[in-house]
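Asker: Sequence isn't available, so here's the structure alone:
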């Protein structure tokens, strides 16, 4: 990405995040940065160093990569304050991890393509993206999914933020939505495939507060993205796919089984 474009995107998203706070001076003081310097970032005349990008992202509890996304993450979803995040993020359910637990969890840091099915599109596979990263002695997750309704053409987007922990050999991810506080999800994964660090299989359970949406559970398979794939590129792969689509990994295709009974064989509805 050209430096000028990077500065503009960073400035736009930083301004959106700052709107949730009283003043730029307050933000600068809490981050520990000079106000004049953060003003340069807000104007797009300068880009923070890697260190300050990390510090700013940690303050707002937003992935560093998200500051450089334009049309992928709407600004209204990106603009979440640290106070809101700490109140709604289900990471409050888990105390700070021990050093040994955190050391094990670091093996799972990275970007994953998440595959699952839902009652809304019974013959198609959802492909989303989850970023797992360490923050404040915890392992947190950010889930992105974007899909276009094949009938109406409407694009649906969803973002969930959560925490990750291990119990035995199983990986648990508990997530919720920040903006509307209307969705809770739990995923339990077991790296049972031969390539333990590339594929993980399990079940995800979703619950919303909308009366028209019923809770359901779906089998899921996660595929670790290659080291050369960044978050923005991974999110571009989100969408709805038929099981026969050549873009679907053969391991994923075999996991879900027969296309004609995709939903019936892989979900449980309330």
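Answerer: Looks like it came in fine. Worth saying up front: this structure is predicted, and the values here are computed from it rather than measured.

Asker: Please count neighbours and contacts with C-alpha atoms only from this point.
Answerer: Will do.

Asker: ranges for the helices of the stretch 101-250 of the chain?
Answerer: Counting by DSSP state H, counting those that start in this stretch, one finds helices in the stretch 101-250 of the chain at the ranges 231-236, 250-256.

Asker: For those helices, could you give me TSV that also reports distance to residue 139?
Answerer: Below are those laid out as TSV (distance: least, CA to CA, whole Å):
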stretch	distance to residue 139
helix 231-236	17
helix 250-256	26
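
Asker: Of all the ones you listed, which one is nearest residue 203?
Answerer: Closest to residue 203 of these, according to CA to CA: helix 250-256, at 12.1 Å.

Asker: List of residues touching that closest one?
Answerer: Applying CA atoms under 8 Å, 6 or more residues apart in numbering, the contact partners of helix 250-256 are 115, 221, 243, 244, 262, 265, 266.

Asker: so what's the spatially closest residue to residue 165 that is not a sequence neighbour up against?
Answerer: Spatial nearest neighbour of residue 165, chain neighbours left out: residue 172 (5.3 Å); criterion: CA to CA, 6 or more residues apart in numbering. Shown in contact with residue 172 (CA under 8 Å, 6+ apart): 164, 165, 166, 186, 187, 188, 189.

Asker: Most neighbours among these, which one is it?
Answerer: residue 164 (25 neighbours; other CA atoms under 10 Å).

Asker: and the gap between that residue and residue 139?
Answerer: 5 Å (CA to CA, to the nearest Å).

Asker: And here is the other one:
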């Protein structure tokens, strides 16, 4: 065991990861692993089974291949990776209320898990629809999502598209879903979306309003109608992403429902919420 580089890396990396927690005993309690056995992992005298390895990695918030990396590489990963040690830190009461709201009505929100195409008017290309890919998924009792935007004409060739990725959380409030996300590449934008909660057994569409900031130099706050169309629980992501980008409202990718909803009177496409002059 000690001659296996992967096992040696695991023991060293596990020690480092556990050092971010108040005690080894706390880690063992949260993992449900016998402390004597866990100490053997720390000392390199034993190597966990695949199931135990998965539990340890899930708890630490790392992948199995990461915890087997050379220690100098793993150190950079774990240093920047938030972990469960922060779960026990006190937070302001109002933030606790918000987090509690995020886990309410879990069964209703779990039905939404899967992939969606998101449609709205483009903030930067007037008259064009933007089609993005959204993945809604669960983690513990929370529901998160990832949205990927490609600012390029759908199916066009040539230069690679400008890509934006957003990670966010879904909070059900009454009969609405509030989505708040953060752009992870430029780290310079927050988006707030409000959707109607669909109570049907099979969710095919979600509609509402979204507000963000335009990518133009003015960086003005903008809002638009939004529609999410369900694609499936599992998709071929590369193929689905190729269908994302900018397109005309009458493009074959746009269903009549989406076209009618985004263009109906009452909300101007890409409405700018400008400050008073």
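Answerer: Looks like it came in fine. What you see is a predicted model, and the numbers here were worked out from it, not measured in a lab.

Asker: if we can go back for a sec, just put the contacts of helix 250-256 of the first structure in a markdown table and tack on distance to residue 132 of the first structure and neighbour count.
Answerer: What follows is these, written out as a markdown table (distance: CA to CA, whole Å; neighbours: other CA atoms under 10 Å):
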| residue | distance to residue 132 of the first structure | neighbour count |
| --- | --- | --- |
| 115 | 16 | 25 |
| 221 | 15 | 26 |
| 243 | 26 | 22 |
| 244 | 29 | 13 |
| 262 | 28 | 19 |
| 265 | 28 | 14 |
| 266 | 25 | 19 |
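
Asker: where exactly do the strands run in the stretch 101-250 of the first structure?
Answerer: Assigned strands in the stretch 101-250 of the first structure, in chain order: 110-118, 121-135, 138-148, 155-167, 170-176, 183-190, 199-208, 216-224, 239-241 (criterion: DSSP state E, counting those that start in this stretch).

Asker: returning to what we had before: so what's in contact with residue 164 and residue 139 of the first structure at the same time?
Answerer: Joint contacts of residue 164 of the first structure and residue 139 (CA under 8 Å, 6+ apart) are residue 132.

Asker: mind checking what residue 114 of the second structure lines up with in the first structure?
Answerer: Using TM-score structural alignment, the equivalent of residue 114 of the second structure in the first structure is residue 110.

Asker: Not counting sequence-adjacent ones, nearest residue to its match?
Answerer: Nearest non-adjacent residue to residue 110 of the first structure (CA to CA, 6+ apart): residue 132, at 5.3 Å.

Asker: I'd like to know how many residues surround that neighbour.
Answerer: Residue 132 of the first structure: 23 surrounding residues under other CA under 10 Å.

Asker: Thought residue 106 was touching it, still the case?
Answerer: No. Contact criterion CA atoms under 8 Å: residue 132 of the first structure and residue 106 do not qualify, at 9.0 Å.

Asker: Pull the contacting residues for the residue nearest to residue 110 of the first structure.
Answerer: 108, 109, 110, 111, 139, 140, 141, 142, 164.

Asker: Reformat those as JSON lines; add distance to residue 198 of the first structure.
Answerer: Shown next, in JSON lines, are those (distance: CA to CA, whole Å):
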{"residue": "108", "distance to residue 198 of the first structure": "10"}
{"residue": "109", "distance to residue 198 of the first structure": "12"}
{"residue": "110", "distance to residue 198 of the first structure": "11"}
{"residue": "111", "distance to residue 198 of the first structure": "11"}
{"residue": "139", "distance to residue 198 of the first structure": "18"}
{"residue": "140", "distance to residue 198 of the first structure": "19"}
{"residue": "141", "distance to residue 198 of the first structure": "17"}
{"residue": "142", "distance to residue 198 of the first structure": "18"}
{"residue": "164", "distance to residue 198 of the first structure": "17"}
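
Asker: Take those and map them onto the second structure. Which survive?
Answerer: Here is what carries over to the second structure from those, by both residues aligned by TM-score structural alignment, their matches' CA atoms under 8 Å: 108, 109, 110, 111, 139, 140, 141, 142.

Asker: Many thanks, I have nothing further to ask.
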